[in-house]
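Asks: pasting the structure only:
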């Protein structure tokens, strides 16, 4: 009688905090924050909710960890010959693209200003603001202006993208909006009518970076008050 060879059992990858966070990001991308439950996460990981609680204490911690994992991926170390302006542009575009790919990121960053993800971004911006030579008394203002612009425009772009999921839908949306602008009352909306064509043809990322450049130009050109740094 022939003996049957026993097939080796397939070993599943052990559950870890990293696997849980990765699965949470995937769930957030597809179902949004409302769809992130420990039951749904347990099904995705083929485990029980209790095993997940061993690694994370609750949804808030999981949201923060997922946000931090995405944001950390945008933190690109600059080279020695990178200017502060170039470093800020690279960081800003990284966060913009991260919010575009993961729309829930924008809400999480704005909701938790004292948590690690937001602090990562603010710290990187602040160090480059210092490198620009902005006086200490104006550094918070300059860094905050950049941060608020990045999060505001990034979040708005993500919200717009959810409204038109394809390039075709985006084109149709802009065509309709531009036509509406062009037909506004010329006396009341002279400027808006005049830039209707630019609305139709604009590139979101290019406009975003142009806004960053405008802020950087203002930061470097302004005559800031020079207060001594605290000892």
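Replies: That came through, no problem. This is a predicted model, so every value here is computed, not measured. Residues are numbered from 1 along each chain as shown.

Asks: going forward, measure contacts between C-alpha atoms and count neighbours the same way
Replies: Will do.

Asks: what's the helix or strand for the most centrally placed residue in the chain?
Replies: Note on the chain: the residue nearest the mean C-alpha position is residue 99, at 3.1 Å, using C-alpha atoms, centre = their mean. Secondary structure assignment for residue 99, by DSSP states H and E: helix 84-101.

Asks: Now do the buried residues in the helix or strand just after that helix.
Replies: Of the helices and strands lying after helix 84-101 in sequence (DSSP H and E), the nearest is helix 104-111. For helix 104-111, a neighbour-count test (16 or more other C-alpha atoms under 10 Å) marks 104-106, 108-109 as buried.

Asks: counting contacts, what elements does helix 104-111 pack onto?
Replies: The helices and strands touching helix 104-111, judged by 3 or more C-alpha pairs under 8 Å, 6 or more residues apart in numbering; DSSP states H and E, are helix 59-72, helix 84-101, helix 116-131, helix 136-163.

Asks: List the buried residues in the last one.
Replies: For helix 136-163, a neighbour-count test (16+ other C-alpha under 10 Å) marks 136, 138-139, 142-143, 146-147, 149-151, 153-159, 161 as buried.

Asks: Got another one to weigh against that:
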């Protein structure tokens, strides 16, 4: 019986994802390539291609890997609390990996674990509290986009560096041209890296989405132009 190649045993999708995330977290998105990943794993880059085929496939592995850590909801739990826990869990996972956020860009996030641990239970729970399918999808989409946007805006691992960068940028502005920014620097800076902005906005969306409340207007039928 022919012997299986060594890489089949230890270069699992999980190990590839963990190693790719380690590179992204320590060296940034510019350092990740099939060649650098192969060097870390001690295999040829052709081996990585066999598992991922391209960069999108590699990033899908990474996203699905972290999605496996999303909190599971218990049927019958309070909808608002479960919804907040679900999306703040996603926010925490995404902010821990800014390099992944930078590379994913506009690519769709449709891996099995993400659909299983986030999308399917979120829609199920929304419908269970009385939303129509359309309302359930709209509520989910608003919370999901809020989470992605807030997670990708700054590097949350180093808020001091973010604030220092904003301070330096505003300090170089002409006060006559930018009176609001330059004149209110001390009030602006604490808010730039404040995670509570996300948590507060998420709670507002949750309150407005519950059936029977006065939520935001349904703009799903609007057309551009």
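Replies: In hand now; what should we look at? On a predicted model such as this, the values are computed, not experimentally measured, just so you know.

Asks: gap between residue 182 of the first structure and residue 198 of the first structure?
Replies: Residue 182 of the first structure sits 11 Å away from residue 198 of the first structure, going by C-alpha to C-alpha, to the nearest Å.

Asks: same check, this time on residue 217 of the first structure
Replies: 22 Å.

Asks: again, but for residue 110 of the first structure
Replies: The gap separating residue 110 of the first structure from residue 198 of the first structure is 30 Å, by C-alpha to C-alpha.

Asks: same question, residue 63 of the first structure
Replies: 38 Å.

Asks: more neighbours, those two?
Replies: Neighbours were tallied for residue 63 of the first structure and for residue 198 using other C-alpha atoms under 10 Å; the higher tally belongs to residue 63 (20 against 11).

Asks: Now the helix holding residue 99 of the first structure: buried residues?
Replies: 84-85, 87-100.

Asks: cool, stretch 64-75 of the second structure as well?
Replies: Of the residues in stretch 64-75 of the second structure, 64-67, 70-71, 73 count as buried by neighbour count, 16+ other C-alpha under 10 Å.

Asks: Pipe those residues into JSON lines and attach distance to residue 45 of the second structure per row.
Replies: Compiled in JSON lines, the buried residues of stretch 64-75 of the second structure are given as follows (distance: C-alpha to C-alpha, whole Å):
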{"residue": "64", "distance to residue 45 of the second structure": "21"}
{"residue": "65", "distance to residue 45 of the second structure": "20"}
{"residue": "66", "distance to residue 45 of the second structure": "23"}
{"residue": "67", "distance to residue 45 of the second structure": "25"}
{"residue": "70", "distance to residue 45 of the second structure": "30"}
{"residue": "71", "distance to residue 45 of the second structure": "34"}
{"residue": "73", "distance to residue 45 of the second structure": "39"}
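
Asks: Residues touching the helix or strand hosting residue 193 of the first structure, excluding its own?
Replies: According to DSSP H and E, residue 193 of the first structure maps onto helix 190-194. Surrounding helix 190-194 of the first structure, the residues in contact under the criterion C-alpha atoms under 8 Å, 6 or more residues apart in numbering are 181-184, 186.

Asks: once aligned to the second structure, how far is the next helix or strand after it on average?
Replies: For helix 190-194 of the first structure, the following helix or strand on the C-terminal side (DSSP H and E) is helix 196-201. Once superposed with the second structure, the aligned residues differ from helix 196-201 of the first structure by a mean of 4.7 Å; criterion: mean C-alpha distance after the TM-score superposition for the first structure.

Asks: Which neighbouring elements make contact with helix 196-201 of the first structure?
Replies: Judged by 3+ C-alpha pairs under 8 Å, 6+ apart, helix 196-201 of the first structure is in contact with helix 167-182.

Asks: and the helix it packs on, which residues are buried?
Replies: Using 16+ other C-alpha under 10 Å as the test for burial, helix 167-182 of the first structure gives 170, 173-175, 178-179, 181-182.

Asks: That helix packs against which elements?
Replies: Short answer (3+ C-alpha pairs under 8 Å, 6+ apart): helix 167-182 of the first structure packs on helix 190-194, helix 196-201.

Asks: Turn the ones you listed into JSON lines, columns for distance to residue 42 of the first structure.
Replies: JSON lines is the format used below for those (distance: least, C-alpha to C-alpha, whole Å):
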{"stretch": "helix 190-194", "distance to residue 42 of the first structure": "51"}
{"stretch": "helix 196-201", "distance to residue 42 of the first structure": "44"}
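
Asks: Residue in the second structure paired with residue 84 of the first structure?
Replies: Alignment note (TM-score structural alignment): residue 84 of the first structure maps to residue 79 of the second structure.
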